[in-house]
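*Asks:* sharing a model prediction with you, sequence too.
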Amino acid sequence: MTKHIHQGTTATGEAVTVETGWERGRQCFFVTLYAGQEVRYDSDVDLRFFPVGMTLGDVITVLGGFGLTLPGSVHTALQRDQATDAAPYILRHPAA
């Protein structure tokens, strides 16, 4: 899986780390939000996206629900990851 990491601030002012990426095996996207070491959201346990996984639109919608946006560099990278069925890598991006 690919993993794209960036920092953000939720609508409630909480600083979070956003991890999102492309899962080759499941052919879908994922997103996990952390506040420090605590998981605030994990798409792998969100029944709306199990077992089929998330689309890129789902990622954007979930982040929007927290008052977060997807940085343009992450959006572009995720589109590329899906189109090329990218091999695993990790990339940090500037904050949104």
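*Replies:* Okay, I see it.
*Asks:* CA atoms for contacts and neighbours, from now on please.
*Replies:* OK.
*Asks:* need the contact list for residue 31.
*Replies:* Residue 31 is in contact with 18, 19, 20, 21, 41, 42, 43, 59, counting by CA atoms under 8 Å, 6 or more residues apart in numbering.
*Asks:* most neighbours, which of these?
*Replies:* The most crowded member of the contacts of residue 31, judged by other CA atoms under 10 Å, is residue 21 (29 neighbours).
*Asks:* tell me which element the residue lying closest to that one once chain neighbours are set aside falls in.
*Replies:* Sequence neighbours aside, residue 3 is the residue nearest to residue 21 in space, at 4.5 Å (criterion: CA to CA, 6 or more residues apart in numbering). Taking DSSP states H and E as the definition, residue 3 sits inside strand 2-9.
*Asks:* second structure for comparison follows:
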Amino acid sequence: MKKVLTIAASIFFIVGCTVQRLHPVTIGMSEEQFKIEHSKSKIVEMSTDRTVYKDWDRSSIPEDYVVKFYYFIKSKLVLMDEGFLPIGATVRVPTPR
């Protein structure tokens, strides 16, 4: 019985250490906090009105990654979406203002 518990605890520990930690994104979070938690995101638009970052939802298998856009106004997250696909385009772009 002790061996079974030891094996179960070992498996639980190994799986717990290898699971990807997802950082929640919430409306109102600061741009600085977002950049810390999503260091692989890229700026795709920067203007006097807003800053837009592009990132990928890595919670699925690589073939099914979903593009996500994060919109900041005055350094606060105000919107997140999957952008839109213009007619004839193959790449998603940020939603217009």
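*Replies:* Sure thing, it's come through. Quick caveat: nothing in here was measured; it's all calculated off a predicted structure.
*Asks:* for the two chains, what TM-score is obtained?
*Replies:* Here the TM-score for the pair of chains, by TM-score structural alignment, normalised by the length of structure 1, is 0.38; 50 aligned residues with a CA RMSD of 3.0 Å.
*Asks:* elements contacting whatever helix or strand comes next after the strand holding residue 3 of structure 1?
*Replies:* Once strand 2-9 of structure 1 ends, the next helix or strand along the chain (criterion: DSSP H and E) is strand 15-23. If contacts are counted by 3 or more CA pairs under 8 Å, 6 or more residues apart in numbering; DSSP states H and E, strand 15-23 of structure 1 sits against strand 2-9, strand 28-35, helix 72-84.
*Asks:* so can I have CSV of the ones you listed showing distance to residue 63 of structure 1?
*Replies:* Output for those, formatted as CSV (distance: least, CA to CA, whole Å):
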stretch, distance to residue 63 of structure 1
strand 2-9, 10
strand 28-35, 9
helix 72-84, 12
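*Asks:* the residue nearest to residue 21 of structure 1 contacts residue 77, doesn't it?
*Replies:* No - the pair residue 3 of structure 1 and residue 77 fails to qualify as a contact (CA atoms under 8 Å) at a distance of 9.9 Å.
*Asks:* so for these two, which sits in the more crowded spot?
*Replies:* Set side by side, residue 3 of structure 1 and residue 77 show more neighbours around residue 3, with 22 against 18, by other CA under 10 Å.
*Asks:* distance check, the more buried one against residue 74 of structure 1.
*Replies:* 10 Å (CA to CA, to the nearest Å).
*Asks:* ditto for residue 80 of structure 1
*Replies:* For residue 80 of structure 1, the distance to residue 74 of structure 1 (CA to CA) stands at 10 Å.
*Asks:* which of the two has more residues huddled nearby?
*Replies:* In this view residue 80 of structure 1 and residue 74 are compared by other CA under 10 Å, and residue 74 has more residues nearby, 21 against 13.
*Asks:* from what I can see that one touches residue 4, true?
*Replies:* Yes - with contact defined as CA under 8 Å, residue 74 of structure 1 and residue 4 form a contacting pair (6.6 Å).
*Asks:* excluding chain neighbours, what is closest to residue 57 of structure 2?
*Replies:* residue 66 (5.1 Å).
*Asks:* tell me how many other residues surround the one you found.
*Replies:* Neighbour number of residue 66 of structure 2 under other CA under 10 Å is 15.
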